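*Asks:* Sequence plus predicted model, see below.
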Amino acid sequence: MYVYDEFDRSFLAERVAEFRDQVERRLSGALSEDEFKPLRLMNGVYLQLHAYMLRVAIPYGTLSGAQMRKLAHVARTYDKGYGHFTTRQNIQFNWIKLEDLPAAMAALAEVGVHGIQTSGNCIRNVTTDQWAGATPEEVDDPRLWAEILRQYSTAHPEFSYLPRKFKIAITAADHDRAAVKVHDVGLRLHRNAQGEMGFEVLVGGGLGRTPFIGKKIRDFLPAEHLLSYVEAIMRVYNRFGRRDNIYKARIKILVHEIGAEAFSAEVEKEWEAIREGALHLDAPVVEDIRSRFITPDFAQLPDHPAELTGALENPAFATWHRNSVHAHKVPGYSIVTISLKAVGAPPGDATGEQMEVVADLADTYGFGEIRVGHEQNLCLPNIAQKDLPELWRRLEAIGLATPNVNLVNDIIACPGLDYCALANARAIPVAQEIAKRFADLDRARGVGRLHINISGCINACGHHHVGHIGILGVDKAGEEFYQITIGGRADEHAQLGTLLGPAVPYDQVPGLIEDIVDAYMELRASPRELFVDTVARLGVEPFKERVYAAH
């Protein structure tokens, strides 16, 4: 966990006081909604279909037990008892009253949590791998570099009014769990042939109305130049990005229109002027920030202790362990993924009670640390293997031990038309019905790893373009229809899905998804061939023929 200092606490206290005054002026009528809008957006406050929504940043997806308890407090006190974890490692509260927002923000500020830069045309919450610092795969802890970017980007005066919102993601492992290739800037931390640490730099990724996979503009950027190079990218975007058309304002459109090579040349030219200036990351500065991350005091423990071996004789525990427990870099410890996708539940939602129990479990068994993943699940990254049986029992008691991580009913979904003013169609009920169709665990396990992503509109908050199966809600003459794509993926081999065929009405979607899965089971070369690999091998047509013949 990173330990914030007095500057951070003072900054948040001042921002809360400022926003309290702005809300009072809005309630009194001194500010119109149009005047209030840019002020609230700076603090992560949206006006949704039914109420204001507060989006809270979780920097690089890391929470302490105390912070999670405070989120639970806000859910119970100011909302309807729950929160929604998003694909950007944020949490959203969808029912907070305007007059309660300052009090909710003040409560969050007590534990260093806020909604600053979770909205607006600025650099948003920097995201990374939810297994950061725990997985044996990585070359360094990417949270260190995400924190450096957080400090650099927060309230940056030059980049507070960009042409459009801007998102950065970092990974340090070969397997990308942060979806870096579909971000405005994606950074892959690795070592070159000389053993030096640096970044592969990608720009121009993004989904929404016009989806693109990011283009590589640098194979290797020495780590010491991270800030100056990101600054150069931001300057070029700020100077050349479209401000005349909101649909063409993202950096992905700029990179596409002028080409990655031309964009890279502009960045390199800008970078040459600033690379050795104030933004150069000297080793003592980096080490000071690294020292503020409290490393867990891991004990010397055996792998596969007797407590675990005995518990694995219980089939239910063994199933959960096989699905939700992952290798840790320290012997005797494991990484645990907590599914927020119980069958029939809204994907990504957690109640205040569940959040409090997760906080207690983190404090008792996991050094007080919790992570939020891109897939809208939670993670306890540092659990002793001997404690896994008791952890499972306590998760089971609150409905958080569903062993479906990465399976067909571990669905990513945006809030859709149930909440969002931009949505054309519902997403949550579609996800719930599909999950019910695959509720039988043996069936889901037989299907294997398969990611379904659902968005209620073209803004693609559910990342449908990169789902193995992607579902996009569209409006047709006032009725909800859904386009289906297959073959997308968000990992190190990221690619956009291919449209399967004509859009289908709401009530046909679950059956069509079942038909796609059944077709895959017939077409795959072996039970070990993943859905996305079968699509890559055969293309869309064999699926299209089978699926649309049934409708």
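*Replies:* Structure's in. What do you need?

*Asks:* When you work out contacts or count neighbours from here on, use the C-alpha atoms and nothing else.
*Replies:* Will do.

*Asks:* By residue count, which helix of this structure is the longest?
*Replies:* helix 6-28 (DSSP state H).

*Asks:* who touches it?
*Replies:* 31-33, 36, 39-40, 43, 98-99, 102, 105-106, 109-110, 112, 114 (C-alpha atoms under 8 Å, 6 or more residues apart in numbering).

*Asks:* From these, pick the one nearest L417.
*Replies:* Distance to L417, by C-alpha to C-alpha, is smallest for L98 among those, at 21.1 Å.

*Asks:* how much space is there between the closest residue to the closest one other than its chain neighbours and N94?
*Replies:* Among residues not flanking L98 along the chain, Y52 sits closest, at 6.6 Å (C-alpha to C-alpha, 6 or more residues apart in numbering). Distance of Y52 to N94, given as C-alpha to C-alpha, to the nearest Å: 7 Å.

*Asks:* Tell me which of the two has more neighbours.
*Replies:* N94 (27 against 19; other C-alpha atoms under 10 Å).

*Asks:* for comparison:
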Amino acid sequence: MYVYDSFDQRVVDERVAQFREQTERYLDGQLAEDEFLPLRLQNGLYVQRHAPMLRIAIPYGLLSSAKLNKLAELTETYDKGYAHFTTRQNVQFNWPALEDVPDILAGLAEVQMHAIQTSGNCIRNTTTDQFAGVLRDEIDDPRPWCELIRQWSTFHPEFAFLPRKFKIAVNGSPSSDRAAVRFHDIGVELNRNEAGELGFRVYVGGGLGRTPLVGQLVREFLPKEHLLTYLDAILRVYNLQGRRDNKFKARIKILVKALGVEEFTRRVEAEWAHLKDGPGTLTEAEIERVARHFVDPDYVELDDADALLEEQKAQHPGFARWLDRNVYLHKRPGYAAVTLSLKKVGYAPGDCTAHQMRASAKLADAYSFGELRVSHEQNLILADVRQDQLLDLWYQAKEYGFATPNIGTLTDVICCPGGDYCALANAKSIPIAESIQARFDDLDYLYDLGDVDLNISGCMNACGHHHIGNIGILGVDKKGEEFYQISLGGDSGLNARVGKIVGPSFKADQVPDVVEKIVQVYVDRRREDEPFIDTVERLGLDPFKERIYATSH
């Protein structure tokens, strides 16, 4: 994990002091609302439906137990004792008082955390795979590259006021995309050329929101030393030529679509010609400096515990289900990566109480070298667990409510806070998620269905990534009433695609029935071992529409 040096700490401390003074001036009436707006946004502070919301950065989803314990302390002191983990691997406080925010930021700074660039028209938190550095299918660990991007982008003077917010993701695996890189403003994939040299495949112009688009390939191979200068070139073209007259057309995806990917790439390459091999070029010394923060922990030599696990699975069927769904093969023999589910039925997806934060920090200290990760699916991960300790971990995870064996299933719902909190939302998201979870609270049935991604957003801003759910649900407003639009076929992985709307929207109480009908079509029409998403692609929408609308309207 990256550790601040004295310069990093001073910058964050100075930002806290600066915002404290700005907040005091605003509360004293010395700053007008429109003057305070950009200042609070630069510090991650939004005005939501009922209270301010503070979004806290978790760079590339990596947390220490000390940081999680501090978050628990702050939620109890300044909020309502819980927080919400987001699809961008950040965490949000939904009930802080404005006058307390500087104290919260000061507390975060004590453990090398902040809220800088978690809002506003700037480069946001760089994200990556929650299993970065530990699974067997990686070309290289993406975390050092995320950290290099973070250091380059933080307070970058050219990119503090872009036409619109900007998001970058990095993926290290050639066989799967667990970071949804094709749905980011810039998506970076690690790859190697024919000579075996490490570099990047670069996509630009992906995104969700009102105009969901899959990112376009602009470079098949970028040598690793040129990463930052090439990103710089992309941002310069966007900053100069992106639209500023209409915020709904201001994202880079609109510029790429308007110019065409060939012309956009030509302009980037022309800009890069002025930057290539310049001061921004990464040296081996700089790459190694950052990479030293992400070395493997002190693994011990272990044999694979397959025989032990088979014996334990036979004795504990619940443990067997948990292993199948929540535990992943590790690159190191004798270890495993474990997902702690925040999707227990009856609880808001992604929410975590202060008690649970302390509990997960305790589990991290006991079983995973004091580190955790936040996933895009709004769960927590212990990345380095000994296989011979998995049974003990399972018992404790059950005690704390983390052992629901539903990862990747229909009830592992991705969900934004929706109308319960967000001032932008057209409809509530959390009650819809809970009603679906309650309807499908049958593990045998869930396992028979296999992997099904279900994503819910309360508005077109798509914070719940509904466009790329195998089943997507979008809250819409119809003359003051909350309705829900259903889409099918979205995919965030290597076969990236946006889901298609099936037809007219539904009232809230109809949604679980609609989802059940969709699932039943799959059960009736699937081929042997065919995943849900493949059945949708093969059949098209018509069989689902026929079943859904036969009796719904």
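*Replies:* Everything's here; your move. Owing to the predicted nature of the structure, the values given are computational and were not obtained by experimental measurement.

*Asks:* Now the element after the helix or strand where L222 of structure 2 lies, going C-ward?
*Replies:* According to DSSP states H and E, L222 of structure 2 maps onto strand 216-223. Next in sequence after strand 216-223 of structure 2, counting helices and strands by DSSP H and E, comes helix 227-241.

*Asks:* hmm, who's touching that next one?
*Replies:* Helix 227-241 of structure 2 has contacts (C-alpha under 8 Å, 6+ apart) with 149, 152, 159, 162-163, 200, 252, 255, 267-269, 271-272, 275-276, 278, 280-282.

*Asks:* buried ones in the helix or strand just after that helix?
*Replies:* Once helix 227-241 of structure 2 ends, the next helix or strand along the chain (criterion: DSSP H and E) is helix 252-259. Residues of helix 252-259 of structure 2 classed as buried by neighbour count (16 or more other C-alpha atoms under 10 Å): I252, K253, I254, L255, V256.

*Asks:* so the first one sits right up against G242, yeah?
*Replies:* Yes. A contact is recorded between I252 of structure 2 and G242 when judged using C-alpha atoms under 8 Å, the distance being 6.4 Å.

*Asks:* And I458 of structure 1? What does it align with in structure 2?
*Replies:* Aligned by TM-score structural alignment, I458 of structure 1 pairs with M460 of structure 2.

*Asks:* what residues are up against that match?
*Replies:* Contacts here follow C-alpha under 8 Å, 6+ apart; on that basis M460 of structure 2 touches G209, R210, L474, G475.

*Asks:* on that earlier part again, which one among the contacts of helix 6-28 of structure 1 gets closest to R69 of structure 1?
*Replies:* Of all the contacts of helix 6-28 of structure 1, R69 of structure 1 sits closest to E110, with 11.6 Å by C-alpha to C-alpha.

*Asks:* what about that closest one, neighbour count?
*Replies:* There are 15 residues near E110 of structure 1, going by other C-alpha under 10 Å.

*Asks:* What of I56 of structure 2?
*Replies:* Close neighbours of I56 of structure 2, defined as other C-alpha under 10 Å, add up to 26.

*Asks:* for the one 5 residues further on, same thing?
*Replies:* Counted with other C-alpha under 10 Å, the burial measure for G61 of structure 2 works out to 29 neighbours.

*Asks:* if I look at it, how far off is E371 of structure 2?
*Replies:* G61 of structure 2 sits 11 Å away from E371 of structure 2, going by C-alpha to C-alpha.
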